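> Any chance you can model this:
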Amino acid sequence: MPEWRNWSGSVVARPAEIASPRTEAELAQIVRRAPRLRVAGSGHSFTPLCETDGLLVSLSEFEGRLEVAPDRRSAWAPAGWSLDKLTRALWDEGLCLPNQGDINRQALAGALATGTHGTGRELKCLSAISRRFRLMLADGSVVTCGPDEREPLYQAQRLSLGLFGVALAVEIEVVPAYHLEERIERRPMEEVLESFADWGGELRHAEFWVFPYSDVAIVKFLHPAEDDGGFKEPGQVDETVFRLCCELSAAAPKFTSTLQRLLVRGSGKSRRVGPAHRIFPSERTVPFEEMEYELPRESALTVLSEAIAWIRKAELPVTFPFEFRWTAADDIWVSPFNAGDCAAVSMHQFARMPWQGLFAEGEAIFRGAGGRPHWGKRHTLTREDVDRLYPRAEQFRQVRREHDPDGKFLNSHLSELFS
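You can find the predicted model right below:
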């Protein structure tokens, strides 16, 4: 029996078959015969979205090409392309995505289906850039949906969790190509708490990382800039020191706080300017587990401080930093951002250290503050929680029942929430 694992290795699927169709006709034949089917992208989600004992489909080899609209404000893109491949192709056309996160290995369809986002006061998650979808339904037929065509299906498909069909192509919003200046600096955490709102308002992108045992944060500022001609493709990231600190913390947890202070002290100041699609992503080589909650923006820094205080008081061996970003509100049915402007607080743990109990306690803090989880990150939502957080959840389920009455695209994890 074949085996599939996600990026961190914690989600293991043993599907009956893994298929990599190249053509629409081949895919349709596969979809029609499969009683259960999930589509796998790059496996960057930490929740078991791709877990299945049925058929697992990869679109990495699927046919398709980029088609830019005459007005150059949108483009049809193959849904199975990675964000890396997509953004390089857009750049060759003089175009960019409006925003990106710091991972570009995700498939376009997977990023949209889970509400992947970057940071920016006025910038929404990637799901909000979709204008139309070409979608293969459970019976193998292909439909197009958009604001003026099969509108309920379009609204549900914008953040779909892969429940309505196999996305073949997506019409996405694009913008003229631009360069970004990136500045990374160390700042006292006290200053970050006082000034982040100002920084986030002045600059297009601002975010920071803070280790729970350090009083210093690592802040990243990104802002459009003129090309200075000095950009060089980054080499392979060397995370040897960080990996060693994680391994030492796993072996001797009592040294975690000391190691973190040394790590931050050794971090430097940097600046570079380059094409936006090359500046946004960062390489990750040390495996981790992640939980992320989207919190009301006005209270998020206070909640982060509460979470750090809890870890320090309990002397918990948390090896990775928290990450803090802003994301603008949207109107997508089951988007974590549809209740208003948010701040995303991400909590990580080294993959070879216990994380289940840690995340459970942290989740109680975030949920108590009105947070909603990122769909691709660890959470323990129940069906009742989904209904409470998302007033249109039952409408979302109804569209699923209409287009997939036999539950072909469900798995056990999603059945508990949306069957």
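> C-alpha from now on. contacts and neighbour counts both.
OK.
> contacting residues around the strand or helix carrying V386?
Assessed by DSSP states H and E, V386 sits inside helix 383-389. The contact list for helix 383-389, computed with CA atoms under 8 Å, 6 or more residues apart in numbering, reads 372, 393-394, 416-418.
> Let's compare: structure for the following, please.
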Amino acid sequence: MKVLMFGWEFPPHILGGLGTACYGITKGLSMQPDMEITFVIPRTWGDEDQSFVKILGANSTPIVWRDVAWETVRDRLGKFMAPQEYYRLRDHIYADFSYIHTNDLGCIEFSGRYPSNILEEINNYSIVAGVIARTYDFDVIHAHDWLTYPAGLHAKSVTGKPLVIHVHATEFDRSRGKPNPVVYGIEKDGMDHCDKIICVSNLTRKTVINNYHQPEDKVVTVHNAVDPLSPEIEAIERLAGVPEKIVTFLGRITMQKGPEFFVEAATQVLKRTNHIRFVMAGSGDMLNQMIHMVADRGIADRFHFTGFLRGKQVYEMFKSSDVYVMPSVSEPFGISPLEAMQCGVPCIISYQSGCSEILNYVIKTNYWDVDAMADSIYSLCTYPGISEFLKEEGKKEANNIKWEYAAQKVCDIYNQLVYR
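As a prediction, the model looks like this:
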């Protein structure tokens, strides 16, 4: 089975959970027999792990023919692809894209992030997808999240191959039910014209069926998972010199994640005890608002903001935490609690998160129930019996939720579409 996969992030360059999920899915698929994956991202950096997947950058794919010397291609793109790959792609340019700004190699520049001109980059990415789809041999197309749906649709239109779209989040989740009509339109167009929709939870599946008006038999759930911790991560020790208990929020500081409820719960807990410190790790459009909120509540001496954490830093934070809290208002899945559980951290999550469907050894509250959240935090930091139980059983549970098992379900979906 040959898969042409479109994504917006891939480790080690990640901006959120999407890149982590894409890595896990491709790694799990690589464990399936006779599986070959070409993963396209807007921009390659040259340090991606290609031991199990072929990474292709849209920024290295020519869409305008240029008479470029072999040595120039080797010197400019050698870190990202072999020169013959560039010429192979160049010879499959199928239309006149000279009206689009390209560099001297005939390639479009991509930020590799989420820039202010994101809609322009999505459109340019879909154009590049046409060149790639005409160049490579594959059986099925797999597009992750709304940013890549137009690319998947373009690849499907020029090849006729089946398209699977993977819904990691919807605009209803990101906007608390007030979707941007442009983003909603892109999402719905992808759902209407693909062959199968994979959702990361039953919660998301319900949203897709009810709010995007998709037939039930077209939409399936494949829950996310986690990779086993490496020996390097396992060896990380708790931060020294902090005698207090540490309670952590780690994620994008946006309204979808419910950071204000974490601050309110912290305020209540600190009225009862002073042996706890609270940490909000991440960045987002509500960061300044949360800083002011913490100051207004008078808890700034017990509350810390770390900024965005990546890679090993995430696990250093988990390893130094006594409780992890994810009070998301609408979380399609939420991988971070599983990562925290792997590190032996008891977790409190909202019922409104997809991972609550498969996790048993966590404490669950409604995101708005600040009283219950505060009581749970206080109990875990005060009574070691409860904490130790969730620490031990949670780690066992998380370690058994593997990407290999999720990938088996994805592979079954591919087979149904290709061999139907």
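> where does the TM-score land?
After superposition, the two chains reach a TM-score (TM-score structural alignment, normalised by the length of structure 1) of 0.28; 197 aligned residues with a CA RMSD of 7.3 Å.
> Among the contacts of helix 383-389 of structure 1, which lie within strands?
Under the assignment DSSP state E, the contacts of helix 383-389 of structure 1 contribute R372 to strands.
> Neighbour-wise, which one of the contacts of helix 383-389 of structure 1 leads?
R372 (26 neighbours; other CA atoms under 10 Å).
> residues contacting that residue?
Contacts of R372 of structure 1 (CA under 8 Å, 6+ apart): 293-295, 336, 366, 389.
> Would you confirm that R183 of structure 1 contacts R272?
Yes. Under the criterion of CA atoms under 8 Å, R183 of structure 1 makes contact with R272 at 6.9 Å.
> Not counting sequence-adjacent ones, nearest residue to I172 of structure 1?
Excluding the flanking residues, the one nearest I172 of structure 1 by CA to CA, 6 or more residues apart in numbering is S130, at 4.5 Å.
> what's near enough to touch the one you found?
S130 of structure 1 makes contact with 112, 158, 170-173 under the criterion CA under 8 Å, 6+ apart.
> of all the residues you listed, which comes closest to T327 of structure 1?
Using CA to CA, the shortest approach to T327 of structure 1 within these belongs to L112, at 14.7 Å.
> Confirm that that closest one sits in a strand.
No. Looking at L112 of structure 1 with DSSP: H, G, I helix; E, B strand; the rest coil, it is helix, so not inside a strand.
> Now for it, how many residues are close by?
L112 of structure 1: 25 neighbours (other CA under 10 Å).
> buried ones in stretch 171-191 of structure 2?
Residues of stretch 171-191 of structure 2 classed as buried: 171-174, 184, 187-191 (neighbour count, 16 or more other CA atoms under 10 Å).
> I meant stretch 403-412 of structure 2, not that one.
Neighbour counts over stretch 403-412 of structure 2 (16+ other CA under 10 Å) mark 403-411 as buried.
> ditto for stretch 201-210 of structure 1
For stretch 201-210 of structure 1, the neighbour count (16+ other CA under 10 Å) marks 204-210 as buried.
> Out of those residues, which sit inside strands?
Going by DSSP E, the strands hold 205-210 from these.
> Looking at those residues, which two lie furthest apart in space?
Spatial extent of these (CA to CA) is set by the pair H205 and V210 at 17.2 Å.
> can you tell me the helix or strand for D75 of structure 2?
helix 70-77.
> quick one: buried residues of that helix?
Here helix 70-77 of structure 2 shows 73-74, 77 as buried, counting by 16+ other CA under 10 Å.
> And it, what does it pack against?
Applying 3 or more CA pairs under 8 Å, 6 or more residues apart in numbering; DSSP states H and E, we find helix 70-77 of structure 2 packed against helix 83-90.
> Show me where the stretch 301-420 of structure 2 has its strands.
Under the criterion DSSP state E, counting those that start in this stretch, the stretch 301-420 of structure 2 contains strands at 303-307, 323-326, 347-350, 363-365.
> Of all the ones you listed, which one is nearest K245 of structure 2?
That would be strand 323-326 among the strands of the stretch 301-420 of structure 2, by CA to CA, at 8.2 Å.
> any idea how far A28 of structure 1 lies from A19 of structure 1?
12 Å (CA to CA, to the nearest Å).
> Looking at the two now, which is surrounded by more residues?
More crowded of A28 of structure 1 and A19, by other CA under 10 Å: A28, with 19 against 14.
> what helix or strand does the more buried one sit in?
Using DSSP H and E, A28 of structure 1 falls in helix 24-33.
> Give me the buried positions along that helix.
By neighbour count on 16+ other CA under 10 Å, the buried set for helix 24-33 of structure 1 is 24, 27-28, 30-31.
> now for it, which elements pack on it?
So helix 24-33 of structure 1, by 3+ CA pairs under 8 Å, 6+ apart, packs with no helix or strand.
> ok, 10 Å please
Contact here means 3 or more CA pairs under 10 Å, 6 or more residues apart in numbering; DSSP states H and E; on that basis helix 24-33 of structure 1 packs against strand 17-19, strand 37-40, strand 55-58, strand 130-136, strand 166-173.
> Before I go, just wanted to say thanks for your time.
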